[in-house]
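> heads up, no residue letters with this:
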């Protein structure tokens, strides 16, 4: 199902004990146990932040179980935040800062993998950082849905919100030589798939067959630039959209970086999750 689906609609009501179960295997098509863990642990943290919920993870691929009463409490808190611009501005700032921490954690992990030093510690930091980012999904999706009724798509595009698909396309068209290929593979190739397995855009052989572009593929850097925003609503819309795009980019980059670690340690890239890695 599409990434844009409302997560809080995609739940199972377990009638035996009147609980709510999230099974992310029913929501997303991915080949990675770890990726399901990103969503499940992120949701568990968001529920804890919203309603002090500490219900259990189910020891399976991406499942979370919560009482229906506590789940409704979390949804009520989301509605409260989305109805108050001041509270929503605070959450958007939290989202931005969480993304920035995840970017930094990925840089550190990539350096550790390259140097083969302190890899496991960097891995744990990156996992905790991606979970912090994923812990704003319900709020961002509900707020974005509400604001979409007030702000049209054309106006959102005028705010300069980055697009991961456009970023991928533009950098693919810059590939001119082997240096560009190597840089593209590291910085952008993983964006073409939701899976942990290497993508076609991570193949030097495939990329070398493309028509030569203008050259100049550079490391990814996407700044937070709300200078086109003319109102507080614009800034909220921009912040939510920026978070959504950057979350997508860096959850996939984190997944790719974990794959590099799995390959170094000869772990199964598809079946290794946080339970196998960290004993959680």
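Sure, I can see it. Remember, predicted model here, so these are calculated numbers, not experimental data. Numbers count the residues shown, from 1 in each chain.
> Only C-alpha atoms from now on, for both contacts and neighbour counts.
OK.
> ok, which stretches of the stretch 101-250 of the chain are helices?
For the stretch 101-250 of the chain, the helices defined by DSSP state H, counting those that start in this stretch cover 119-134, 137-148, 153-158, 164-172, 178-187, 204-207, 232-265.
> Report all helices and strands that the second one contacts.
The elements that helix 137-148 packs onto, with contact taken as 3 or more Cα pairs under 8 Å, 6 or more residues apart in numbering; DSSP states H and E, are helix 68-82, helix 232-265.
> what do you get for the longest one?
Taking 3+ Cα pairs under 8 Å, 6+ apart as contact, the helices and strands that helix 232-265 lies on are helix 85-115, helix 119-134, helix 137-148, helix 164-172.
> which of those is buried the deepest?
helix 119-134 (a mean of 22; mean count of other Cα atoms under 10 Å).
> Can you check what angle separates it from helix 85-115?
Regarding helix 119-134 and helix 85-115, their directions subtend 160 degrees when assessed with axes from the mean of the first three to the mean of the last three Cα atoms, to 10 degrees.
> what separates the residue lying closest to residue 19 once chain neighbours are set aside from residue 20, distance-wise?
Taking Cα to Cα, 6 or more residues apart in numbering as the measure, residue 19 lies nearest to residue 67, with 4.3 Å between them; neighbours along the chain are not counted. From residue 67 across to residue 20, the span is 6 Å (Cα to Cα, to the nearest Å).
> what number of residues lie near the residue nearest to residue 19?
Applying other Cα atoms under 10 Å, we find 18 other residues in the vicinity of residue 67.
> put this beside the first:
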């Protein structure tokens, strides 16, 4: 395409890779490493934990602690980790998107970028914005409609539960795609379990409809303003949300041909 809306399709400079971690979101670039964690025969260095998102240390796999483990996962140790904020310059087109969004938000007279976005992280060539839920819909509409941004497509809305002991342990994750400029941006909203409400994006991205229903079904996150927030995977009368960390390991007993099959973690014990 040509004209004022044309933007250079640059490839972002790959930031220094953070340590990442399965117990929290991915980390940011340009941070100093501090602290060493013993991890088998090698040593992995983790960045300083600072920022808006908390992590949780993990031991073993699947939460099994009262029986033998033939998988070898019982020795797994993952230290607590949370992504520190990234600092300017982010690299590549990331700075351009941040600047264009800042200008677009200022033009409509609402809250500024720093109010809408609580934290920015950059890792492995990807950018994540941690968004205040009160400004999620307005920010998404700006990202969709502004000619310099044009994130026209929402490719998915999903949930994460980081477990007990983590502040705002529930996260809503929104993946946006700009087909015009071939760019991807991730938005995350952190929520408390006691107030697991997030504005629906269906009015901005109709494709979010079923994604939000599945996230509510699995994680119990209520999307305010959704046109029909009903179960999509589980039966309508199902109690609980299966992907919550507080959900019973292995689910519930299943009736099969007049026999009751116990949850997987209760079927066999290794001694």
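That came through, no problem. Model, not experiment: these values are computed from the prediction.
> Let me see the TM-score of these two.
These two chains, once laid on top of each other, score a TM-score of 0.23 by TM-score structural alignment, normalised by the length of the second structure; 111 aligned residues with a Cα RMSD of 6.7 Å.
> Which of the helices and strands packed on helix 232-265 of the first structure sits closest to residue 47 of the first structure?
Closest to residue 47 of the first structure of those is helix 137-148 (Cα to Cα; 9.3 Å).
> Of the helices and strands packed on helix 137-148 of the first structure, which stretch is the most buried?
Highest mean neighbour count among these (mean count of other Cα under 10 Å): helix 232-265, a mean of 21.
> quick one: what helix or strand has residue 158 of the second structure in it?
Residue 158 of the second structure is part of strand 153-161 when elements are defined by DSSP states H and E.
> name the helices or strands packed onto the following helix or strand past that strand?
Later in the chain than strand 153-161 of the second structure, the nearest helix or strand by DSSP H and E is strand 170-178. When contacts are defined as 3+ Cα pairs under 8 Å, 6+ apart, strand 170-178 of the second structure packs onto strand 153-161, strand 183-191.
> and the first one, what does it pack onto?
Yep, that's strand 153-161 of the second structure we're talking about. Judged by 3+ Cα pairs under 8 Å, 6+ apart, the packing partners of strand 153-161 of the second structure are strand 170-178, helix 208-219.
> Select, out of the helices and strands packed on helix 137-148 of the first structure, the one closest to residue 124 of the first structure.
Nearest of those to residue 124 of the first structure, taken as Cα to Cα: helix 232-265 at 10.3 Å.
> report the angle between the axes of the closest one and helix 178-187?
100 degrees.
> returning to what we had before: let me have the helices and strands packed on helix 137-148 of the first structure in a markdown table, extended by distance to residue 125 of the first structure.
Formatted as a markdown table, the entries for those read as follows, by distance: least, Cα to Cα, whole Å:
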| stretch | distance to residue 125 of the first structure |
| --- | --- |
| helix 68-82 | 27 |
| helix 232-265 | 11 |
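> for those helices, which one sits closest to residue 205 of the first structure?
With Cα to Cα as the measure, helix 232-265 is the member of those nearest residue 205 of the first structure (19.1 Å).
> any idea which helix or strand comes after the closest one?
Taking DSSP H and E, what comes next after helix 232-265 of the first structure is helix 274-278.
> If you count neighbours, what's buried in that following helix?
Judged by neighbour count (16 or more other Cα atoms under 10 Å), helix 274-278 of the first structure contains these buried residues: residue 274.
> which other helices and strands contact that helix?
Contacting helix 274-278 of the first structure under the criterion 3+ Cα pairs under 8 Å, 6+ apart is no other helix or strand.
> rerun at 10 Å
Under the contact definition 3 or more Cα pairs under 10 Å, 6 or more residues apart in numbering; DSSP states H and E, helix 274-278 of the first structure sits against helix 33-51, helix 119-134.
> tell me the angle the longest one makes with helix 119-134.
Spelled out, it's helix 33-51 of the first structure. For helix 33-51 of the first structure against helix 119-134, the angle by the same axes, to 10 degrees is 50 degrees.
> buried set for helix 33-51 of the first structure?
Those would be 33-48, 50-51, for helix 33-51 of the first structure by 16+ other Cα under 10 Å.
> As JSON lines, the helices and strands packed on helix 232-265 of the first structure with distance to residue 233 of the first structure would be great.
Putting these into JSON lines (distance: least, Cα to Cα, whole Å) gives the following:
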{"stretch": "helix 85-115", "distance to residue 233 of the first structure": "8"}
{"stretch": "helix 119-134", "distance to residue 233 of the first structure": "22"}
{"stretch": "helix 137-148", "distance to residue 233 of the first structure": "8"}
{"stretch": "helix 164-172", "distance to residue 233 of the first structure": "23"}
